[in-house]
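With the input below, show me the fold.
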Amino acid sequence: MRGWSADRVAEAAGARLVTPAARTGAEGPARAVIDSRHAGPGDLFVGLPGERVDGGRFATDVLAAGAWGALVGEDWIPAEAPADGVILVAPDPLAALQRLATAWRRELGAAGCRVIGITGSTGKTSTKDLTAAMVDQQRRVVATPLNLNTEIGLPLTVLGAPSGTEVLVLEMAMRGAGQIAELAHIAEPDVGVIVNVGPVHLELLGTIEAIAATKSELLEGLRPGGTAVVPADEPLLTTHLAALPEGVSTVTFGARGDVRDLPDGLEIGFESAHMCQNALAALAAARAVGVEPTGRLDVALSELRGQRRELAGDIVVIDDCYNANPMSMRAALDDLAASSSGRRVAVLGDMLELGPDEVRFHEEIGGHARAAGVDLLVTVGPLAAAMGPAFGGEVVAVDAAGEVVDALAPRLNAGDTVLVKASRGVGLEVVAQGLAG
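The predicted structure is shown next:
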């Protein structure tokens, strides 16, 4: 937005400009932020109402600190206009932020930028990271950082893309029906990737069919001439693929898909089956925007998504505790089985939001841990405790994440590989930190 005037920013956001006339022609902001602590020169601070505090109350402070401007609700117009800084006012600052992001996406698109949207029940962050790494070989890329994959985070990512960005790779998360559609409406993707469909958020959506329908909202939001990238032979998507918008093509990936193998010469640095599957999805997306990646990829996975940490005593911790569901738990256990030569230890916590069958899902993971050759299972939380009987081997059960290190450390041996995984609410990130000492 740097090349836009304040007038144009206001018009794009559907906001009212209340800045003195002398500031209306000011060069536009470089990005938008919602945390007043991070609002510096060149930034547009968006004061969003929260459960406890309305961000608009900090508008005067950020302007005094040198921010480019503030977008706030009607109740937070400063009593005295600042000498510097732009003030934009809208009844709904979040809706204004989203409109502004769409306008900027179109500005980038007019210069040739393509947008890739990625969703899935599991693996969407890794697929985003792989896609960005592949496309980055030949295009200027901006990808979703951290977990900015919501109705707030996605527009912030778009608005942080500078002029000249050639590909935007946007992760799209959801917790209920209509949320992916909302993100697609903001981003207007050219390519939509569904990594997979699995039993996630069943507590909210009720059935696996409803989950598939929600993920398919991404495909329904594709621009004319777009590309839908989906797993091959996924029956849950059949009816949704039949209803794709006119002009949208489909590319499948997987053992029986259009994209079945990584080409000779392309190395991703991962050997697990689920990462290879994610790489096929990423390859299909890269090709959809005209990129054929080669060589060895330098892929920096997002934090807490399977990083391998080497500890003293030849102990390896697989830190995969950002989130968990039955599909990702199985994949992580399979990776543990395939990538460890010593004793296998699994620290597995509650998988949340699984609905009325939550106990059965946890029992099944216990059985899968046994089949994967896990030698020691540490369960964390009341739901995870149901894994123990089905596992049938050596089990240590604790109630909370803070108890794991004391219970596990005396049982570890040189050469052990420790998988740490649970839903985000369990807080297992303290385990890898604690074991590292």
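
CA only for contacts and neighbour counts going forward, please
OK.

Now tell me what touches the strand or helix carrying A346 from outside.
Using DSSP states H and E, A346 maps to strand 344-349. By C-alpha atoms under 8 Å, 6 or more residues apart in numbering, the residues outside strand 344-349 that reach it are 333, 336-337, 369, 373-381, 383-384, 416-423, 426, 428.

Narrow the residues you listed to those in helices?
Among these, DSSP state H puts 333, 336-337, 369 in helices.

And S163, how far from D357?
48 Å (C-alpha to C-alpha, to the nearest Å).

Tell me which of the two has more neighbours.
S163 (15 against 10; other C-alpha atoms under 10 Å).

Can you classify that one as helix, strand or coil?
coil (DSSP: H, G, I helix; E, B strand; the rest coil).

if I pick the closest residue to it other than its chain neighbours, what's in contact with it?
Leaving out its chain neighbours, the residue that sits closest to S163 by C-alpha to C-alpha, 6 or more residues apart in numbering is L108, at 6.7 Å. Residues in contact with L108 (C-alpha under 8 Å, 6+ apart) are 163-166.

One more, please, to line up against the first structure:
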Amino acid sequence: VGKTSTKELTAAVLRQRYPTLWTPGNYNNEIGLPLSLLRLTDEHRYVVLEMGFYTEGEIAQLCDIAHPHIGVITNIGPIHLERAGSMEAIFRGKSELIRALPPDGRAILNWDDAWVRKMAEISPAPVFKYGFTPEADLWADAIESYGLAGIRFRFHHRLGDHTETYHVQLPLLGRHSVHTALRAAAVGLIAGLAWEEIIRGLKDVNARLRIDVAPGYNRSTLIDDTYNASPPSTIAALNLLEEMEGRRIAILGDMLELGDEEEKGHRLVGARAAETADILITVGPRAHWIAEEARFQGMPNAAVHEAEDADAAIALAKTLIQPGDFILVKGSRAMRMDVIAAALSVSRRLKTED
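Predicted structure coming up:
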């Protein structure tokens, strides 16, 4: 969760000083990563690569190709659990990045994640800790989220026996984006950038982050977060939706590859949807658990709607959306949630009709 946004924001920070190459899109596998490296020239000082994980051994193979010097771990959750087999296997697989680092490299670890903290024990490189806890080397507090207007918080950077503090306001969406900013800032610090350069990079509007906000159907506002979905990322998106001042509609699809955590993960999302959305539309058979849990948590039956597929969800949404509504669309790619977002986006619909 958060790999692509971290890659984009990290590249935005590094290129404030250094010629930087970074992976386009999600070229994060044994085909895309080498293709990215083929674009390296003598002018580049840094390359920022995303490494995807499904099963053990994959990241080790990518490390054999890339020889990483700095490794950033975002978090460890149940996404791809169905393929990996267990949380322990996911931990081992993602740890392959840390094990591949040289002694003069640096491991950047999320100190808010209990699984990630364990990687400090196996890292051959010095560890740089980030998170929301003062135990970290770089941490954030006083976080305020202003919906579509961005976020404000304080950075604290420990330097020996004293700490630097910086107040920032960034054009990032949702409280979960603070972790993304911490990761990018950590890389910038390790690369020797000044805080002025780091903050300028974090404000770079050209960084292509995943959430897209656009004018929506019937004078609504569409929050398109359809790249993929897991319980943590969907709950983070619902937290952003909660900050919107207007009627809130959540269109949530099946989350795939959760293995034994499948029902639990969908029910966690359903409970949060009941707290954050005024209307809930679920898409797909697994998302029935989202709807069922939302009703159980007290969401009125009339506010919970279940659609069999994307086409049914589009038709249903168009009967419900009113001017001024905020619509979140989120779910796994296989559920065609991007089709729903396109159908409910004014700009994309006009392009299609042209």
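
Pull out the buried residues from the contacts of L108 of structure 1.
For these, a burial check counting by 16 or more other C-alpha atoms under 10 Å picks out 165-166.

mind putting the contacts of L108 of structure 1 in CSV, distance to E353 of structure 1 included?
Converted to CSV, those look like this (distance: C-alpha to C-alpha, whole Å):
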residue, distance to E353 of structure 1
S163, 40
G164, 41
T165, 37
E166, 37
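
and stretch 329-342 of structure 2, which residues are buried?
Buried, per 16+ other C-alpha under 10 Å, within stretch 329-342 of structure 2: 329-333, 335-338, 340-342.

want to throw the residues you listed into TSV with distance to H156 of structure 2?
TSV is the format used below for those (distance: C-alpha to C-alpha, whole Å):
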residue	distance to H156 of structure 2
V329	34
K330	33
G331	34
S332	35
R333	37
M335	41
R336	41
M337	38
D338	38
I340	41
A341	38
A342	40
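
Find the pair from these with maximum spatial separation.
S332 and A342 (15.1 Å; C-alpha to C-alpha).

In the stretch 101-250 of structure 1, what residue spans correspond to helices?
With DSSP state H, counting those that start in this stretch as the criterion, the stretch 101-250 of structure 1 has helices at 124-135, 153-159, 179-187, 202-205, 208-215, 217-220, 238-242.

V405 of structure 1: which of those is closest?
Of all the helices of the stretch 101-250 of structure 1, helix 124-135 comes closest under C-alpha to C-alpha, at 27.3 Å.

What mean distance separates that closest one from the matching residues in structure 2?
When structure 2 is superposed, helix 124-135 of structure 1 averages 0.8 Å from its matched positions, counting by mean C-alpha distance after the TM-score superposition for structure 1.

Identify the residue nearest L159 of structure 2 in space, chain neighbours excluded?
D137 (7.9 Å).

what's the matching range in structure 2 for stretch 88-105 of structure 1?
Stretch 88-105 of structure 1 corresponds to no residue of structure 2 when matched by TM-score structural alignment.

got a markdown table for the ones in helices among the contacts of strand 344-349 of structure 1, with distance to E209 of structure 1 too?
A markdown table is the format used below for these (distance: C-alpha to C-alpha, whole Å):
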| residue | distance to E209 of structure 1 |
| --- | --- |
| L333 | 26 |
| L336 | 30 |
| A337 | 31 |
| A369 | 27 |
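
that older thread, tell me the residues of structure 2 aligned with the strand holding A346 of structure 1.
Against structure 2, strand 344-349 of structure 1 falls on residues 248-253 (TM-score structural alignment).

Stretch 410-427 of structure 1 now?
Stretch 410-427 of structure 1 maps onto residues 319-336 of structure 2, going by TM-score structural alignment.

For the stretch 201-350 of structure 2, which segments are assigned as strands?
Assigned by DSSP state E, counting those that start in this stretch, the stretch 201-350 of structure 2 shows strands spanning 212-216, 220-224, 248-253, 279-283, 304-307, 326-330.

orientation of the last one relative to strand 212-216 in degrees?
In other words, strand 326-330 of structure 2. Interaxial angle of strand 326-330 of structure 2 relative to strand 212-216 (axes from the mean of the first three to the mean of the last three C-alpha atoms, to 10 degrees): 130 degrees.

got the contact list for the equivalent of D225 of structure 2 over in structure 1?
Residue correspondence to structure 1 (TM-score structural alignment): D225 of structure 2 is matched to D320. Residues counted as contacts of D320 of structure 1 (C-alpha under 8 Å, 6+ apart) are 304-307, 419-422.

cool, and V404 of structure 1?
By C-alpha under 8 Å, 6+ apart, the neighbours of V404 of structure 1 are 378, 380, 398, 431.

Can you give me the buried ones in the strand holding A346 of structure 1?
Across strand 344-349 of structure 1, burial judged by 16+ other C-alpha under 10 Å covers 344-349.

ditto for stretch 107-119 of structure 1
108-109, 113-119.

likewise stretch 250-268 of structure 1?
250-254, 258-262, 267-268.

Same question for stretch 184-201 of structure 2.
184-189, 193, 197-199, 201.

just those now: which is nearest G265 of structure 2?
Distance to G265 of structure 2, by C-alpha to C-alpha, is smallest for A184 among the buried residues of stretch 184-201 of structure 2, at 28.3 Å.

And the closest residue to D350 of structure 1 other than its chain neighbours, how close does it get to A397 of structure 1?
Closest residue to D350 of structure 1 apart from its sequence neighbours, by C-alpha to C-alpha, 6+ apart: A384 at 4.7 Å. The gap separating A384 of structure 1 from A397 of structure 1 is 8 Å, by C-alpha to C-alpha.

same check, this time on G265 of structure 1
Applying C-alpha to C-alpha to G265 of structure 1 and A397 of structure 1 gives a distance of 45 Å.

can you check H240 of structure 1 too?
Taking C-alpha to C-alpha, one finds H240 of structure 1 at 43 Å from A397 of structure 1.

same thing with T250 of structure 1?
46 Å.

Equivalent analysis for E209 of structure 1, please.
34 Å.

just F253 of structure 1 next, same as before
The value you get for F253 of structure 1 to A397 of structure 1, if C-alpha to C-alpha is used, is 39 Å.

now do N413 of structure 1
19 Å.

do G388 of structure 1 as well
8 Å.

Now the common contact residues for those two.
Residues touching both G388 of structure 1 and A397 by C-alpha under 8 Å, 6+ apart: T379.

between the ones in helices among the contacts of strand 344-349 of structure 1, which is nearest E363 of structure 1?
Using C-alpha to C-alpha, those come closest to E363 of structure 1 at A369, 10.0 Å.

Could you check which residue of structure 2 pairs with the closest one?
Using TM-score structural alignment, A369 of structure 1 sits opposite A273 in structure 2.
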